[in-house]
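Undergrad: Predicted model and sequence below, questions to follow.
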Amino acid sequence: MKNLLIGTAALAMFAGAAFAESHSVVRLGTEGAYPPYNYIDDDGEVAGFERELGDELCSRAELTCEWVTNEWDSIIPNLVSGNYDTIIAGMSITDERDEVIDFTQNYTQPDPSAFLAMEGMELDMEGGIFAAQAGTIQASYIAEMGATLVEFATPDETIAAVRNGEADAVLADKAYLAPIADENADLAFVGDDILIGGGIGMGLRESDGELRAKFDAAIQSMKDDGSLNALIEKWEVGETF
């Protein structure tokens, strides 16, 4: 889903001791701003697909967990520096990230991305101006196709850019954009869906192999008994396994 570009790989050397020796509570880091994957509800709590998933994984792994929110643009550096123990934030598994952190197996299939524009807009795919959240695989895709990229810190700002004319369209996960399109008649999908990335996984420090193995086993158990597919269908976050 998101392809965070970071120049802080050296932070990895500051990772703490192994999970079993240094933590009694596992802190789950998420963005809290990307529904339906994760968002903050009316009670100020983390909610969404990844909240339900993370709580169930912690239960199956027999771990005591708490949730921490962090802005997207610093979510990997703050994992590596020890502010939380995992990332569960709609983060696609990419080779670039894997050079800095480790990942569990994927808990979603690759989710299609889509362009959302004002109703009636015809896109110039080479000469157009497109918005994306900074540090995402969608931002990289726009840059690679030769169009003008306008990056924003939050997904809400990308939608505002389309409305105020700063961008012709926004490219983001279709699961994020679909409810917005449904609720706003002046916005519509344009063009074909695009598959970018290889599925979403949990990110962990490279030193926390034991913790990664626990979550890997829990994810696999949810795949095996069908409960992960049930959550994917409930939250409409892509194809089931």
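TA: Alright, I've got the coordinates.
Undergrad: For the rest of this, base every contact and every neighbour count on C-alpha atoms.
TA: Will do.
Undergrad: where does the closest residue in space to residue 70 that isn't next to it in sequence sit relative to residue 178, distance-wise?
TA: The spatially closest residue to residue 70, leaving aside those adjacent along the chain, is residue 31, at 5.2 Å (C-alpha to C-alpha, 6 or more residues apart in numbering). According to C-alpha to C-alpha, to the nearest Å, residue 31 and residue 178 sit 19 Å apart.
Undergrad: Mind checking which of those two has more residues around it?
TA: For residue 31 against residue 178, the residue with the higher neighbour count under other C-alpha atoms under 10 Å is residue 31, and the figures read 24 against 15.
Undergrad: ok, the more buried one - contacts?
TA: With contacts defined as C-alpha atoms under 8 Å, 6 or more residues apart in numbering, the neighbours of residue 31 are 38-39, 69-72, 75, 89.
Undergrad: Equivalent analysis for residue 148, please.
TA: Under the criterion of C-alpha under 8 Å, 6+ apart, the contact partners of residue 148 comprise 127-130, 142.
Undergrad: Go ahead and confirm residue 84 touches residue 30.
TA: No: if you go by C-alpha atoms under 8 Å, residue 84 and residue 30 don't touch, sitting 9.6 Å apart.
Undergrad: So for these two, which residues contact both of them?
TA: residue 68.
Undergrad: more neighbours, these two?
TA: Remark: of residue 84 and residue 30, residue 30 carries more neighbours, 27 against 24, as counted by other C-alpha under 10 Å.
Undergrad: For the most centrally placed residue in the chain, give its distance to residue 188.
TA: What sits nearest the mean C-alpha location of the chain, by C-alpha atoms, centre = their mean, is residue 90, with 2.0 Å. For residue 90, the distance to residue 188 under the criterion C-alpha to C-alpha works out to 23 Å.
Undergrad: and the comparison structure, right after this:
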Amino acid sequence: MKKLMLGTALLAMTASFASAQDVVRMGTEGAYPPYNFINDNGEVDGFERELGDELCARAELTCEWVTNEWDSIIPNLVSGNYDTIIAGMSITAERDEVIDFTQDYYPPTESSYAAIDTGADLKGGVIAAQTGTIQAGYVAETGATLLEFATPDETVAAVKNGEADAVFADKDFLAPIVAESDLEWVGEGVPLGGGIGLGLRESDAELKTKFDAAITSMKEDGTLNTMLQKWFGEEIGTY
């Protein structure tokens, strides 16, 4: 679903994940509800917080949560600032050249446009998208003028204040905003990405195996589907 890797290729760390490691640091953005956000108590919350805690429990890992801005989330994983990315990150071939991914824990879904004016020009107008996302990459290839922002909230604000004709983002992110504001759906949905997975350093094969096994178990016993429907509604795609 979301997000295209920025910048040039990065060198992977050579140190592998050690099974004796005491704490696995779960890196997230904390700014993309309902996937992840910071609640009123200043804590990481949302679908990915609940999912991550369950995965760590099933993998018998002790985990702690770390937040990082989106535009540096891959470089700081590679640099060792945390051990996973669990932040609505779509699995793409370009990212997979730099980091590794678990199997998907969120099935492929649509990205959508939202605007105040239902006649917004999606091909020749100004379209807002978050920097470093697969949505930004898509807009850049459509012929529209891409207006990038560091956070998803800023992309929505750009439409509301007239800076942009429309915003292009994950439909599941935009859905509650459209329901509660004067924004409306415009145009057709666009399927992007190969689902969402945990990002890990290429060297952490053992950690990937642990998380893959935990995700598989959640798919097999229905827990993951229940969690998806809790956070995204009954119409969400399931496994």
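TA: Received the coordinates, thanks. Remember, predicted model here, so these are calculated numbers, not experimental data.
Undergrad: Once they're superposed, tell me the TM-score.
TA: A TM-score of 0.96 describes the superposed chains when it is computed by TM-score structural alignment, normalised by the length of structure 2; 237 aligned residues with a C-alpha RMSD of 1.3 Å.
Undergrad: follow-up on the earlier one: give me the buried subset of the contacts of residue 148 of structure 1.
TA: For the contacts of residue 148 of structure 1, a neighbour count by 16 or more other C-alpha atoms under 10 Å gives the buried set as 128-130, 142.
Undergrad: What is the nearest of those residues to residue 97 of structure 1?
TA: Compare each of those with residue 97 of structure 1 using C-alpha to C-alpha and the shortest gap goes to residue 142, at 19.0 Å.
Undergrad: which position in structure 2 aligns with that closest one?
TA: If you follow residue 142 of structure 1 across to structure 2 using TM-score structural alignment, you land on residue 139.
Undergrad: list the contacts for the closest residue to its match other than its chain neighbours?
TA: Closest residue in space to residue 139 of structure 2, ignoring its immediate chain neighbours: residue 146 at 6.2 Å, by C-alpha to C-alpha, 6+ apart. Contacts were defined as C-alpha under 8 Å, 6+ apart; by that measure residue 146 of structure 2 touches 126-129, 136, 139-140.
Undergrad: Out of these, which sit inside strands?
TA: Cross-referencing these with the strands (criterion: DSSP state E) gives 126-129 as the overlap.
Undergrad: Go ahead and name everything in contact with the helix or strand harbouring residue 51 of structure 2.
TA: With elements delineated by DSSP states H and E, residue 51 of structure 2 resides in helix 47-58, which encompasses its position. Residues outside helix 47-58 of structure 2 that contact it (C-alpha under 8 Å, 6+ apart) are 26, 34-36, 62-63, 86-88, 211, 214-215, 224, 227-228, 231.
Undergrad: Now do the strands in structure 1.
TA: Taking DSSP E to define them, one finds strands in structure 1 at 26-30, 33-34, 38-40, 46-47, 65-69, 86-87, 102-103, 112-118, 129-133, 148-152, 169-173, 187-195, 203-204.
Undergrad: any chance of those strands in a markdown table, with distance to residue 6 of structure 1 too?
TA: Conversion of the strands of structure 1 to a markdown table gives the following (distance: least, C-alpha to C-alpha, whole Å):
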| stretch | distance to residue 6 of structure 1 |
| --- | --- |
| strand 26-30 | 17 |
| strand 33-34 | 20 |
| strand 38-40 | 22 |
| strand 46-47 | 25 |
| strand 65-69 | 19 |
| strand 86-87 | 15 |
| strand 102-103 | 15 |
| strand 112-118 | 22 |
| strand 129-133 | 14 |
| strand 148-152 | 15 |
| strand 169-173 | 20 |
| strand 187-195 | 23 |
| strand 203-204 | 14 |
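Undergrad: of all those strands, which lies closest to residue 161 of structure 1?
TA: Ranking those by distance to residue 161 of structure 1, with C-alpha to C-alpha as the measure, places strand 129-133 first at 7.0 Å.
Undergrad: what range in structure 2 does the closest one sit on?
TA: Counting by TM-score structural alignment, strand 129-133 of structure 1 corresponds to 126-130 in structure 2.
Undergrad: average gap between that stretch and structure 1?
TA: Taken over the aligned residues, the distance from stretch 126-130 of structure 2 to structure 1 averages 0.3 Å (mean C-alpha distance after the TM-score superposition for structure 1).
Undergrad: To what extent does the longest helix seen in structure 2 diverge from structure 1 after superposition?
TA: When structure 2 is parsed with DSSP state H, its longest helix is helix 205-220. Superposing on structure 1 places helix 205-220 of structure 2 at an average distance of 0.3 Å from its equivalents, by mean C-alpha distance after the TM-score superposition for structure 1.
Undergrad: List the buried residues for that helix?
TA: Counting neighbours by 16+ other C-alpha under 10 Å, one finds that the buried residues in helix 205-220 of structure 2 are 205, 207-208, 210-215, 218-219.
Undergrad: list the helices and strands that helix packs on?
TA: When contacts are defined as 3 or more C-alpha pairs under 8 Å, 6 or more residues apart in numbering; DSSP states H and E, helix 205-220 of structure 2 packs onto helix 47-58, helix 223-232.
Undergrad: Provide the aligned range in structure 1 for it.
TA: Helix 205-220 of structure 2 maps onto residues 209-224 of structure 1, going by TM-score structural alignment.
Undergrad: check contacts around the residue mapped onto residue 86 of structure 1 from structure 2.
TA: When structure 2 is aligned by TM-score structural alignment, residue 86 of structure 1 is paired with residue 84. The contact partners of residue 84 of structure 2, by C-alpha under 8 Å, 6+ apart, come to 24-27, 77, 198-201.
Undergrad: mind running it again at 6 Å?
TA: Each residue near residue 84 of structure 2 by C-alpha atoms under 6 Å, 6 or more residues apart in numbering is listed here: 26-27, 199-200.
Undergrad: Can you add neighbour count and distance to residue 120 of structure 2 and give those residues back as JSON lines?
TA: Shown next, in JSON lines, are those (neighbours: other C-alpha atoms under 10 Å; distance: C-alpha to C-alpha, whole Å):
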{"residue": "26", "neighbour count": "25", "distance to residue 120 of structure 2": "39"}
{"residue": "27", "neighbour count": "25", "distance to residue 120 of structure 2": "36"}
{"residue": "199", "neighbour count": "28", "distance to residue 120 of structure 2": "35"}
{"residue": "200", "neighbour count": "25", "distance to residue 120 of structure 2": "39"}
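Undergrad: Kind regards, and thank you for your time.
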